[in-house]
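*Asks:* Structure, please.
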Amino acid sequence: MSTVSTIPWGLVAVPVFILALPRLLAVLPQKIQFITKCSVVLIATFIMSIVGCIVSIVFALLNRRHEINYVVARIFSYIAAKPCGVTFKIVGEEHLEKCPAIVVCNHQSSMDMMILGRVFPKSCVVMAKKELQYFPFLGIFMTLSNAIFIDRKNHKKAIESTTQAVSDMKKHNSGIWIFPEGTRSRLETADLLPFKKGAFHLAIQSQQPVMPIVAAGYSHIYDSANRSFPGGELEIRVLEPIPTTGMTADDVNDLMERTRAVMLKNLKEMDQSVSSSGSKSTGSSTAIIEGTNDDGLKQRRTTKE
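*Replies:* Modelled structure (predicted):
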């Protein structure tokens, strides 16, 4: 069989293999499945970095830089989440069209990259720690896509970066994706770490709305502490943007607390929904009663990574 004649077979075989991969991985023992799926995510990240460099150059030449992160994020979500058996239920996806905005999302683990990939809006860039700038290919892609790197160890440089960020946002009419908790939460309950003020200072300085995005706890899908990665459906809520028009620096705390409150409310609602579904399927009494404090919530987070 000639090389030319094998090309059509290859074009069919590759998509079929990708679609069949979740079922193939599902029959593996738990620990082997966990390692294999984590490897798939790492490989997908590497592929995304290389593809991202190419997309960044092509889209820059086409004067469509505002779409770079959006396109690459969707590619990553497909090649990473699909083989791992992770699917998404998106509520409020129409709000993504209201960008540019300062997008804030809860931060649970390294698997949040899949969430970012699925709901990353157009006209938006990423704010990330400076160390990522030196990762092979990933750093090049992020630099080409106008990512904003923050040196957390140097307060003066961090302030300079955020000041430059506001200037770039106004120049390119773009928003920023930020994890306001600042680090992965790894909490045992449906809760959020205290928010840092940076995102809300940026929102008020740029007069852009704050767009909260909340992902449900996903320890039933990915649990690094127990080396479990069975996959499943993950609910993500894109909430109504909070306007900042007319706000000043004096409003930062109020804006931050308002945003955190609405995100926490939705996070607990999703936790109750998952817990109630679990109790119905297993017959156990794990439903959460309204008014229960955080300590009484069903465990939805992993404590280690």
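*Asks:* switch to C-alpha atoms for all contacts and neighbour counts from now on
*Replies:* Will do.
*Asks:* And the strands in this protein?
*Replies:* Using DSSP state E, the strands of the chain run over residues 86-91, 102-105, 124-129, 148-150, 175-178, 210-215, 232-238.
*Asks:* Name the surrounding residues that touch the longest one.
*Replies:* When you say that, I think you mean strand 232-238. 85-93, 95-96, 115, 211-216, 218, 220-221, 266, 270 (CA atoms under 8 Å, 6 or more residues apart in numbering).
*Asks:* Just give me the residue right at the centre of the protein.
*Replies:* residue 116 (2.6 Å; CA atoms, centre = their mean).
*Asks:* Check whether residue 260 really touches residue 195, as I assumed.
*Replies:* Yes - using CA atoms under 8 Å, residue 260 makes contact with residue 195 at a distance of 7.4 Å.
*Asks:* now the contacts of strand 232-238: which count as buried?
*Replies:* Applying 16 or more other CA atoms under 10 Å to those, the neighbour count classes 85-88, 93, 95-96, 115, 211-216, 218, 220-221, 266, 270 as buried.
*Asks:* Turn the strands of the chain into CSV, columns for distance to residue 77.
*Replies:* Shown next, in CSV, are the strands of the chain (distance: least, CA to CA, whole Å):
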stretch, distance to residue 77
strand 86-91, 9
strand 102-105, 16
strand 124-129, 16
strand 148-150, 22
strand 175-178, 16
strand 210-215, 15
strand 232-238, 13
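*Asks:* what about these, which gets the closest to residue 295?
*Replies:* strand 210-215 (19.9 Å; CA to CA).
*Asks:* Can you name every helix or strand that that closest one contacts?
*Replies:* Counting contacts by 3 or more CA pairs under 8 Å, 6 or more residues apart in numbering; DSSP states H and E, strand 210-215 packs against strand 102-105, strand 232-238, helix 252-282.
*Asks:* Any idea which of the strands of the chain gets closest to residue 256?
*Replies:* Of all the strands of the chain, strand 210-215 comes closest under CA to CA, at 9.5 Å.
*Asks:* and for comparison, fold this next one:
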Amino acid sequence: MSTVKSLRIALFYLLLSISALSWCTLSVFIAPLLPFRARYRFVNQTWCRFAVWLAKVLLGIRYEVKGLENIPQQPCVILAKHQSTWETFFLSALFEPLSQVLKRELLYVPFFGWAMAMLKPIAIDRSNPKAALKQLAKQGHERLEQGAWVLIFPEGTRIPNGQIGKFSRGGAALAVNAGLPVLPIAHNAGAYWPKQGWGKTAGTIQVVIGSPMHAEGTGPRAIAELNDRAFEWVAKTQRDIGALAATATAMETGSTV
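*Replies:* This next block holds a predicted model:
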């Protein structure tokens, strides 16, 4: 890695950290005075747009989006491929208000966690999968009724570019029980912002938003079928954009939410 590139990456993380600390501190005092939708825009959407912009300016990480016309007017369950931190920033900026599943421990981080707690996340305890699934079903349904998108990474964790994890059924179950579709999203962010390490590579991330998928019926069988259909679409699209080997199969991730 060249010296200039290393300096750009270091500067990126420095500015990202400073901006996060400053913005979260400010949000802790201002956000409680705002209604939820305005609070989301102030706390999360604005800063996430800054993070995506900063990655573009300093690191040369750009993006192209296909399928924006597929986004329904009514919020639903988003099932997105998970490869890096970039898509968390991007999706949080694109959809608003958005509630996402995250580790409960993140809410304990001073200022950052306090600001996140005001955005109605679904903060689960991953050491207790059964309780986490019940919490996802209950709070996810509440968020959808309140007019928020629910973002779920069905692989449960970040999977390196070129691989795909098994999809848990929690997101599909939430959509079926709420009578709403799932919105599948594929991308290759991991090719430029890897899961591990500090290194970043300049390039253009391809983001593809699929058509909303509705369940064919209700109950466990409909949930399984919808989940499998979403997985197959994401896997095929990942292959189409060169982010998944033709012979790759789903790998176990150890997460059930």
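*Asks:* list the contacts for residue 173 of structure 1?
*Replies:* Neighbouring residues of residue 173 of structure 1 by CA under 8 Å, 6+ apart: 100, 123.
*Asks:* related to what we said a few turns ago, I figured the residue nearest to the centre of structure 1 hits residue 75, correct?
*Replies:* No - between residue 116 of structure 1 and residue 75 there is no contact, the gap being 11.4 Å when judged by CA under 8 Å.
*Asks:* Let me see the ranges of the helices in the stretch 51-200 of structure 2.
*Replies:* Using DSSP state H, counting those that start in this stretch, the helices of the stretch 51-200 of structure 2 run over 86-94, 112-117, 129-145, 170-178.
*Asks:* nearest to residue 159 of structure 2, of these?
*Replies:* Among these, helix 86-94 comes nearest to residue 159 of structure 2, with 12.5 Å by CA to CA.
*Asks:* Can you give me the buried ones in that closest one?
*Replies:* 86-93.
*Asks:* what's the closest of the residues you listed to residue 246 of structure 2?
*Replies:* Relative to residue 246 of structure 2, the closest of the buried residues of helix 86-94 of structure 2 is residue 87; by CA to CA it sits at 23.1 Å.
*Asks:* What is the equivalent residue in structure 1 for that closest one?
*Replies:* With TM-score structural alignment as the criterion, the equivalent of residue 87 of structure 2 in structure 1 is residue 112.
*Asks:* And that match, how far from residue 73 of structure 1?
*Replies:* The gap separating residue 112 of structure 1 from residue 73 of structure 1 is 12 Å, by CA to CA, to the nearest Å.
*Asks:* Same check on residue 244 of structure 1?
*Replies:* Distance from residue 244 of structure 1 to residue 73 of structure 1, counting by CA to CA: 27 Å.
*Asks:* Look at those two and report which has more neighbours.
*Replies:* The neighbour comparison of residue 244 of structure 1 against residue 73 (other CA atoms under 10 Å) goes to residue 73, with 22 against 19.
*Asks:* Any figure for the gap between the counterpart of the more buried one in structure 2 and residue 247 of structure 2?
*Replies:* Taking TM-score structural alignment, residue 73 of structure 1 has residue 48 as its aligned residue in structure 2. Using CA to CA, one gets 35 Å for the distance from residue 48 of structure 2 to residue 247 of structure 2.
*Asks:* Over to residue 31 of structure 2?
*Replies:* Taking CA to CA as the measure, residue 31 of structure 2 falls 48 Å from residue 247 of structure 2.
*Asks:* And residue 211 of structure 2, by the same measure?
*Replies:* 25 Å.
*Asks:* okay, these two: which has more neighbours?
*Replies:* residue 211 (18 against 7).
*Asks:* Spit out the contact partners of that one.
*Replies:* 67, 70-71, 183-184.
*Asks:* Per the alignment, residue 22 of structure 1 pairs with which residue of structure 2?
*Replies:* By TM-score structural alignment, residue 22 of structure 1 lines up with nothing at all.
*Asks:* Counting neighbours, what do you get for residue 22 of structure 1?
*Replies:* Around residue 22 of structure 1 there are 19 residues (other CA under 10 Å).
*Asks:* Also residue 144 of structure 1?
*Replies:* Neighbour tally, residue 144 of structure 1, other CA under 10 Å: 19.
*Asks:* Contact partners for residue 63 of structure 2?
*Replies:* The contact partners of residue 63 of structure 2, by CA under 8 Å, 6+ apart, come to 203-207.
*Asks:* Need the counterpart of it in structure 1.
*Replies:* Matched across to structure 1, residue 63 of structure 2 falls on residue 88, judged by TM-score structural alignment.
*Asks:* excluding its backbone neighbours, what's nearest its match?
*Replies:* Using CA to CA, 6 or more residues apart in numbering and skipping the chain neighbours, the partner closest in space to residue 88 of structure 1 is residue 234 (4.8 Å).
*Asks:* mind checking what that neighbour lines up with in structure 2?
*Replies:* Match for residue 234 of structure 1 (TM-score structural alignment): residue 205.
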